[in-house]
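J.: Quick one, structure for this:
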Amino acid sequence: MAKRRASSPLTLAVLACLAQRPMHPYEMATTMRDQHHDSAVKINFGSLYNAVETLRKSQLIDVQSTGRQGNRPERTIYEITEDGREELAQRLRELLSTPMKEYTLLAAGLTFMTALSPDDVAAQLALRAHRLEKEVERDREELRLSSEGDKDRAPLPRLFLVEDEYQLALKETELTWVRGLLQDISSQSLDGVEEWRELHAARRIR
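T.: Here you go, the predicted structure:
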């Protein structure tokens, strides 16, 4: 079997849904949202239908049936194949066991930040830290409500919240790191910051 035919998070989410039971695409999207998959996967119907078609062509899923209820549009129900189950298991093992290089937008910004002046970068990092503080505060409260429940919803087992815990931990770590970098730039203790500042001063003189 070819490797990594379910290479995107959305194709993986489709396989995970169909491993539960056969579904049509609208039900897949609803299930993903109900099970909080949208915290890790960007869900929109255009991309979802493309993912379904990619998996069908790869023979990881197949059409189980088509039907129509009343005046509603015809719906196609899909089911996972044995190759699809094997692909899902293989891909999950790979994702859980193997650290992979991720090309984040923040990393790109940091790589090229010297195109801005140190003061400008410090201002942007301060803004990012402020926004992260708000997000961390919000995410902590949402995680607490999900785990404890309230009058409108029952508490969720931690099993279904580990991805939210992970996202929160990433934001908390990033906030700590951004604050440290901001302090180093502002205090001139970052190695190379003086040359960086002189470079931008020379550009202004020209």
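
J.: Please count neighbours and contacts with C-alpha atoms only from this point.
T.: OK.

J.: Can you show me the helices along the chain?
T.: Counting by DSSP state H, the chain has these helices, from start to end: 9-20, 25-34, 45-57, 82-97, 105-111, 118-148, 162-186, 193-205.

J.: between the second one and helix 9-20, how many degrees?
T.: Yep, that's helix 25-34 we're talking about. 100 degrees (axes from the mean of the first three to the mean of the last three CA atoms, to 10 degrees).

J.: name the helices or strands packed onto helix 25-34?
T.: Applying 3 or more CA pairs under 8 Å, 6 or more residues apart in numbering; DSSP states H and E, one finds that helix 25-34 makes contact with helix 9-20, helix 45-57.

J.: Single out the most deeply packed of the helices of the chain.
T.: Highest mean neighbour count among the helices of the chain (mean count of other CA atoms under 10 Å): helix 9-20, with a mean of 20.

J.: Could you list every helix and strand that that helix packs against?
T.: helix 25-34, helix 45-57, strand 75-80, helix 82-97.

J.: related to what we said a few turns ago, may I see the helices of the chain organised as CSV, with distance to Arg75 added?
T.: Output for the helices of the chain, formatted as CSV (distance: least, CA to CA, whole Å):
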stretch, distance to Arg75
helix 9-20, 15
helix 25-34, 8
helix 45-57, 12
helix 82-97, 21
helix 105-111, 38
helix 118-148, 33
helix 162-186, 31
helix 193-205, 60
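
J.: Indicate which one of those helices is closest to Leu156.
T.: helix 118-148 (5.2 Å; CA to CA).

J.: for the closest one, packing partners?
T.: Short answer (3+ CA pairs under 8 Å, 6+ apart): helix 118-148 packs on helix 162-186, helix 193-205.

J.: want to put them side by side, so please do this one too:
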Amino acid sequence: MGDVKSYGSDCFFVDQWYARHKSGTPDVQGRTMLSERAREFPEFPAALAFMLVLPPDEVRAALEERLSFLRARLSELEADLTEGGRFLPRVFLVESEYQRAVLGAELDHVRGLVDDLLRTTAYDVLRISRGRPVEGGGRLVR
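T.: Predicted coordinates for the structure are as follows:
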């Protein structure tokens, strides 16, 4: 097995690892990546902040679009895992299993947001954005 650094800048996480550890072998890198939680910055959590500045109908439509994508991707992963599980040992499927778990959690979270938005009026959203409590059971405020 060659030096992991040979993957170059195409592999951002490898470059980050080398910046922290300065040297190493693939087995050391693998152990480190398995044991340390990387600082990742996915775009979606940052995008959630825009819920307060977009019209509620637009937010709901965008989230419903995301739900459709998540359902489709989850379905693809399920099919791939079912097919792969017929002839591959689980160790070869763990990345897809992880993706399935993360997608499933995101799907549940987004579904809950959409459900809350369906029960919350535009007026309630304005009240929430101004820090006022919502009467009548708006769940976006805890």
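
J.: that older thread, could the helices and strands packed on helix 9-20 of the first structure be laid out in TSV, adding distance to Glu148 of the first structure?
T.: TSV is the format used below for those (distance: least, CA to CA, whole Å):
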stretch	distance to Glu148 of the first structure
helix 25-34	18
helix 45-57	32
strand 75-80	35
helix 82-97	27
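
J.: still on that earlier bit, could I get the helices and strands packed on helix 118-148 of the first structure as TSV with distance to Ala13 of the first structure?
T.: Shown next, in TSV, are these (distance: least, CA to CA, whole Å):
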stretch	distance to Ala13 of the first structure
helix 162-186	14
helix 193-205	44
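
J.: Alignment lookup: Leu96 of the first structure to the second structure.
T.: Matched to the second structure by TM-score structural alignment, Leu96 of the first structure sits across from Leu34.

J.: In the second structure, which residues correspond to stretch 171-180 of the first structure?
T.: Counting by TM-score structural alignment, stretch 171-180 of the first structure sits on residues 103-112 of the second structure.

J.: To what extent does that stretch diverge from the first structure after superposition?
T.: Here the mean offset of stretch 103-112 of the second structure against the first structure after fitting is 0.6 Å, by mean CA distance after the TM-score superposition for the first structure.

J.: ok, so what distance separates the match of Leu96 of the first structure from Gly104 of the second structure?
T.: Noted for Leu34 of the second structure: a distance of 21 Å to Gly104 of the second structure, by CA to CA, to the nearest Å.

J.: before we move on, what about Leu118 of the second structure?
T.: Counting by CA to CA - Leu118 of the second structure and Gly104 of the second structure are separated by 21 Å.

J.: quick one on the thing from earlier: for the match of stretch 171-180 of the first structure, give me every contacting residue.
T.: Stretch 103-112 of the second structure is contacted by residues Leu63, Arg66, Leu67, Leu70, Arg71, Leu74 when judged by CA atoms under 8 Å, 6 or more residues apart in numbering.

J.: Could you export those as a markdown table, including distance to Val114 of the second structure?
T.: What follows is these, written out as a markdown table (distance: CA to CA, whole Å):
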| residue | distance to Val114 of the second structure |
| --- | --- |
| Leu63 | 7 |
| Arg66 | 10 |
| Leu67 | 9 |
| Leu70 | 14 |
| Arg71 | 14 |
| Leu74 | 18 |
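
J.: Trace Leu143 of the first structure over to the second structure, please.
T.: Aligned partner of Leu143 of the first structure by TM-score structural alignment: Leu81.

J.: So its match sits against Leu93, correct?
T.: Yes - contact criterion CA atoms under 8 Å: Leu81 of the second structure and Leu93 qualify, at 6.9 Å.

J.: circling back to that earlier point, which among the helices and strands packed on helix 25-34 of the first structure is found nearest to Gln90 of the first structure?
T.: helix 9-20 (10.8 Å).

J.: hmm, who's touching stretch 46-57 of the first structure?
T.: So stretch 46-57 of the first structure is contacted by Arg5, Ala6, Leu10, Thr11, Val14, Pro25, Ala29, Ile61, Asp62, Val63 (CA under 8 Å, 6+ apart).

J.: picking up where we left off before, tell me which of the helices and strands packed on helix 118-148 of the first structure lies nearest to Gly109 of the first structure.
T.: helix 162-186 (12.5 Å).

J.: Work out the gap between the closest one and the centre of the chain.
T.: 16 Å (CA atoms, centre = their mean, to the nearest Å).

J.: just so I know, which of the helices of the first structure lies nearest Thr76 of the first structure?
T.: Of all the helices of the first structure, helix 25-34 comes closest under CA to CA, at 7.8 Å.

J.: now that closest one against helix 45-57, angle please.
T.: Using the same axes, to 10 degrees: helix 25-34 of the first structure against helix 45-57 is 110 degrees.

J.: quick check, distance from helix 25-34 of the first structure to the centre of its chain.
T.: With CA atoms, centre = their mean, you get 17 Å for helix 25-34 of the first structure.
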